[in-house]
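Asker: just the structure for this:
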Amino acid sequence: MAEHRPNDKKSAEIIYDPQLVDGIVYKGLAERERNGDIALYEEYHELRNDIYEIEQELRPKRFRDLDRDFFHRLGYGRFLLEILDEYPDVTEVVEEVHVRRATTKQNEGSNVVDDGKKVVIRLYSDQFIEGQEICKVLRHELMHVADMLDEGFGYRAELFQCSPMEERIIKDRYGLFWDIRVDGRLHGEGRETIATKEERKKEFVSFFRKIPEKTRDLIFEKLWEGKEPLTHHKMIDMSKDVNKLVEVVSKSGSGISSDLEEEVEKIGPLPGTICPLCRFPTSDWVEDLGTGEEIVKMIKADFPDWGAHDGVCVRCAEYYKLRAGTW
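Answerer: A predicted model of the protein is given here:
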């Protein structure tokens, strides 16, 4: 289902997934009926029943045309058009916007393909029925798109040379950093966001509980305020290494003191990262090797580049304790 702005040849073509449109129209009309507005609901079903009277091979197109007509009559077509107007940097270069169906709110997202000429946005049909919510979602996703089209941001698809578990952790952290920056900018511009500052901070805390609270608060504030732009590369680095998170933010003028930086250096690796010895992801890190001076020497003999701050998983620690006769 393709749409254009009237009398605007330069506008991007908006192509809706027929399944998404069908779901939106069905739910929208059902909502109207529940609220006592049955005229449009009855008209739609009468027209739909009439389609069953024509030849079978002609029905699919007629059903799609009917859904498209009611999609606009219900007012759902205007949301994307209105939000696109807020992003001239996107509309100047994008030729097609493909709107596809997301099965859940968690699956909503966006991507840029074909050298920036095509945008794909996945949306959950219920958001359209709620009206105001879909505007927040579209605004959020188009901010992501604007970043992807910005050469200074440097977005590119990453191929991680790591385990699936570690890759998921990196992607989850990266997604959180980016969402914080998007919502922080929207909030600063006085526009509505899909999550409040407090909600984003709660997410941030859940990811980085091991970071001392004062340090963590300073880092979050800098991410939210975004006075220093974050690039794709910087966010990847921060997602892989908590010390890079502190380092990158502090270099951007965060005001984090050297004492706090030293405190974070003692944190060690976060749960889910790989052990530098066995190269397996782990959530069980040894906090203290005790009086294991001999153990440290043994590890460094096998892994010269290893340092105590790099950490060691429980299994590897047990192995070296056995070798040292201290387990």
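Asker: only C-alpha atoms for contact and neighbour calcs from this point on.
Answerer: OK.
Asker: wait, L176 sits on F204?
Answerer: Yes - the pair L176 and F204 qualifies as a contact (CA atoms under 8 Å) at a distance of 7.4 Å.
Asker: strands of the chain, residue ranges please.
Answerer: In the chain, strands defined by DSSP state E lie at 2-3, 13-16, 96-101, 109-113, 118-123, listed in chain order.
Asker: I'd like the ones you listed laid out as JSON lines, including distance to D67 and mean neighbour count.
Answerer: Shown next, in JSON lines, are those (distance: least, CA to CA, whole Å; neighbours: other CA atoms under 10 Å):
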{"stretch": "strand 2-3", "distance to D67": "13", "mean neighbour count": "15"}
{"stretch": "strand 13-16", "distance to D67": "11", "mean neighbour count": "18"}
{"stretch": "strand 96-101", "distance to D67": "15", "mean neighbour count": "21"}
{"stretch": "strand 109-113", "distance to D67": "24", "mean neighbour count": "17"}
{"stretch": "strand 118-123", "distance to D67": "17", "mean neighbour count": "21"}
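Asker: another one to check against the first:
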Amino acid sequence: MKVSYSPQLMEESVFRHLNHLERSGYRSDYDEFHSLADPIYELPEDDREIAFEKVNRLFFMEKLKLGDHVLRALEAVGLIPKRKRTSKKSALLKENQALKSDEDFAVAEAAILPGEFTEETESDDVEQIEEEAVAVIEEEAPPEDTDEVSYDLAREFEERIKEVIVKRAINKVDEGSNVLNRVSGNPIIEMRVLASRFSNPEEALDLDAFLIQEFMHAKDMVDPEFDYEDAFIPGNPSVKNLITSRFRLLWNMYVDSRLGRIGVVSVLPKEARFREFDNFYRKIPDKQRRGIFEGIWTADKFTHEELLSMATDLDTLMSKYVDPGEISEEERDFIHLQGSPCPLCKFPTYNWVDDPESICDEMVLEAIQIDFPDWESKDGGCDRCIEVYELRAGVG
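Answerer: As a prediction, this is how the structure comes out:
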């Protein structure tokens, strides 16, 4: 399995990282980069793009070692055994040290080969990579007994995955992982990440946590036991967005809980994830809400279908973790979750009037039932709809 990085990601990541170092007073890498990059402007215009790509590749992979974040994340989730990375010393660096003048550098630059990253094989063959930077990883001797996290060394996932491609995301919505060619049997993990995440060395743990979480999602996608599939979510766009948000939350909880059990850092700690869960399901009584959260957090296995069912249907979630005697059917009917569609206007609702009958005039209820004959007070409604019908009934 090889790990490759898009030229756009390498270019912007190196630029941001070096600028941060320069502003922080560390100029050595910044100056070295410009000693290699500035003479490229003397080359013919058609040759500059390739030359800049070589310099960016050198700094991304070798000098700044930004690609190591990806390798560590792959190790942490068990997609690759714990390994060490080897590389041939970049010809670009060798040539630059040997050149004595800018003129010599300009002549030699066109002949420079890109840095190569190879995986050792029995025949010790070295494959030249021309179009993209490829981080290759080789097996390392078993580590000595230390306090480090013991990673899963099983090769089943590595052998199942053909390639990992890391690309630049254009915004936060674009970030995340996906598995291409999953059905065909030659899956490729595509990771999109903002280049700005690579800029600050002090935020390296946040970058690692993000990559680990997204690679866990990708690992689930290729895990036959999780049985991931591109499911169709019925309903209007607002309902689809609501179900998708709940599903993402439940899947993130499943990921974070497994990472916590093996001592690997996650994007959010348990209590922070509970606050997110609490925001989605705050209408469920406190005791039952905490019980549902703990039940999901301590679960060993979920399938994609189980998570999607719990995100889609509140009864499925409640029946799985709440005993029938703890809460009656009538009480369940009054649970109106934030973001659920109002039965009147169908828009996502965050300010519910749970029992209009207890606070509204009878004329308001009659006005609602004229338009919605099947509506009952226990169905509730959003505060705006109730206000509209109060005005229509002349009692607002």
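Asker: re the thing from before, D310 of the first structure is nearest to which of the strands of the first structure?
Answerer: strand 109-113 (34.7 Å; CA to CA).
Asker: just to revisit the earlier point, nearest to F303 of the first structure, of the strands of the first structure?
Answerer: strand 109-113 (40.9 Å).
Asker: which stretch of the second structure lines up against the closest one?
Answerer: Aligning strand 109-113 of the first structure against the second structure (TM-score structural alignment) gives residues 176-180.
Asker: cool, and stretch 193-204 of the first structure?
Answerer: Going by TM-score structural alignment, stretch 193-204 of the first structure lines up with residues 266-277 of the second structure.
Asker: distance between the matching stretch and the chain's centre?
Answerer: 15 Å (CA atoms, centre = their mean, to the nearest Å).
Asker: can I get the strands of the first structure in a markdown table including distance to L58 of the first structure?
Answerer: Formatted as a markdown table, these follow (distance: least, CA to CA, whole Å):
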| stretch | distance to L58 of the first structure |
| --- | --- |
| strand 2-3 | 19 |
| strand 13-16 | 20 |
| strand 96-101 | 24 |
| strand 109-113 | 33 |
| strand 118-123 | 28 |
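Asker: ok, which of those comes nearest D302 of the first structure?
Answerer: Of all the strands of the first structure, strand 109-113 comes closest under CA to CA, at 43.9 Å.
Asker: mean shift between that closest one and the second structure?
Answerer: By mean CA distance after the TM-score superposition for the first structure, the fitted strand 109-113 of the first structure averages 1.0 Å away from its aligned residues in the second structure.
Asker: hey, where'd the helices end up in the stretch 51-200 of the second structure?
Answerer: 68-76, 91-98, 102-109, 156-160 (DSSP state H, counting those that start in this stretch).
Asker: which one of the ones you listed lies nearest to E390 of the second structure?
Answerer: Once the helices of the stretch 51-200 of the second structure are compared by CA to CA, helix 68-76 is nearest, at 56.2 Å.
Asker: and that closest one, what does it pack against?
Answerer: helix 204-222 (3 or more CA pairs under 8 Å, 6 or more residues apart in numbering; DSSP states H and E).
Asker: where in the first structure does the helix it packs on fall?
Answerer: Counting by TM-score structural alignment, helix 204-222 of the second structure sits on residues 131-149 of the first structure.
Asker: off-centre distance for the matching stretch?
Answerer: The chain centroid and the centroid of stretch 131-149 of the first structure are separated by 11 Å under CA atoms, centre = their mean.
Asker: got a list of contacts for it?
Answerer: 79-80, 83-84, 87, 89-90, 109-112, 116, 119, 121, 127-128, 153-156, 182-183, 192-194 (CA atoms under 8 Å, 6 or more residues apart in numbering).
Asker: among those, name the buried ones.
Answerer: 79-80, 83-84, 90, 109-112, 116, 119, 121, 127-128, 153, 182-183, 192-194 (16 or more other CA atoms under 10 Å).
Asker: please go through the first structure and pick out the longest helix.
Answerer: helix 164-188 (DSSP state H).
Asker: please name whichever of the strands of the first structure is nearest to W306 of the first structure.
Answerer: Closest among the strands of the first structure, once you apply CA to CA, is strand 109-113, at 38.6 Å.
Asker: to V249 of the first structure, which of the strands of the first structure lies closest?
Answerer: Once the strands of the first structure are compared by CA to CA, strand 109-113 is nearest, at 26.3 Å.
Asker: ok so, going back, now the angle from the longest helix of the first structure to helix 132-149?
Answerer: For helix 164-188 of the first structure against helix 132-149, the angle by axes from the mean of the first three to the mean of the last three CA atoms, to 10 degrees is 110 degrees.
Asker: what comes up buried for helix 164-188 of the first structure?
Answerer: So, applying 16+ other CA under 10 Å, buried residues of helix 164-188 of the first structure: 166-167, 169-171, 173-174, 176-187.
Asker: try stretch 372-381 of the second structure
Answerer: Neighbour-count burial for stretch 372-381 of the second structure, counted by 16+ other CA under 10 Å, picks out 375-381.
Asker: same thing with stretch 292-299 of the first structure?
Answerer: Quick answer for stretch 292-299 of the first structure (16+ other CA under 10 Å): 295-296, 298-299.
Asker: do stretch 224-243 of the first structure as well
Answerer: Within stretch 224-243 of the first structure, judged by 16+ other CA under 10 Å, the buried ones are 224-226, 230-232, 234-243.
Asker: how far off centre is stretch 283-296 of the second structure?
Answerer: So, by CA atoms, centre = their mean, the centroid of stretch 283-296 of the second structure is 26 Å from its chain's centroid.
Asker: what range does stretch 47-59 of the second structure cover in the first structure?
Answerer: Counting by TM-score structural alignment, stretch 47-59 of the second structure pairs with residues 58-70 of the first structure.
Asker: what sits up against the matching stretch?
Answerer: For stretch 58-70 of the first structure, using CA under 8 Å, 6+ apart, the contacting residues are 1, 18, 21-22, 25, 44, 47-48, 51-52.
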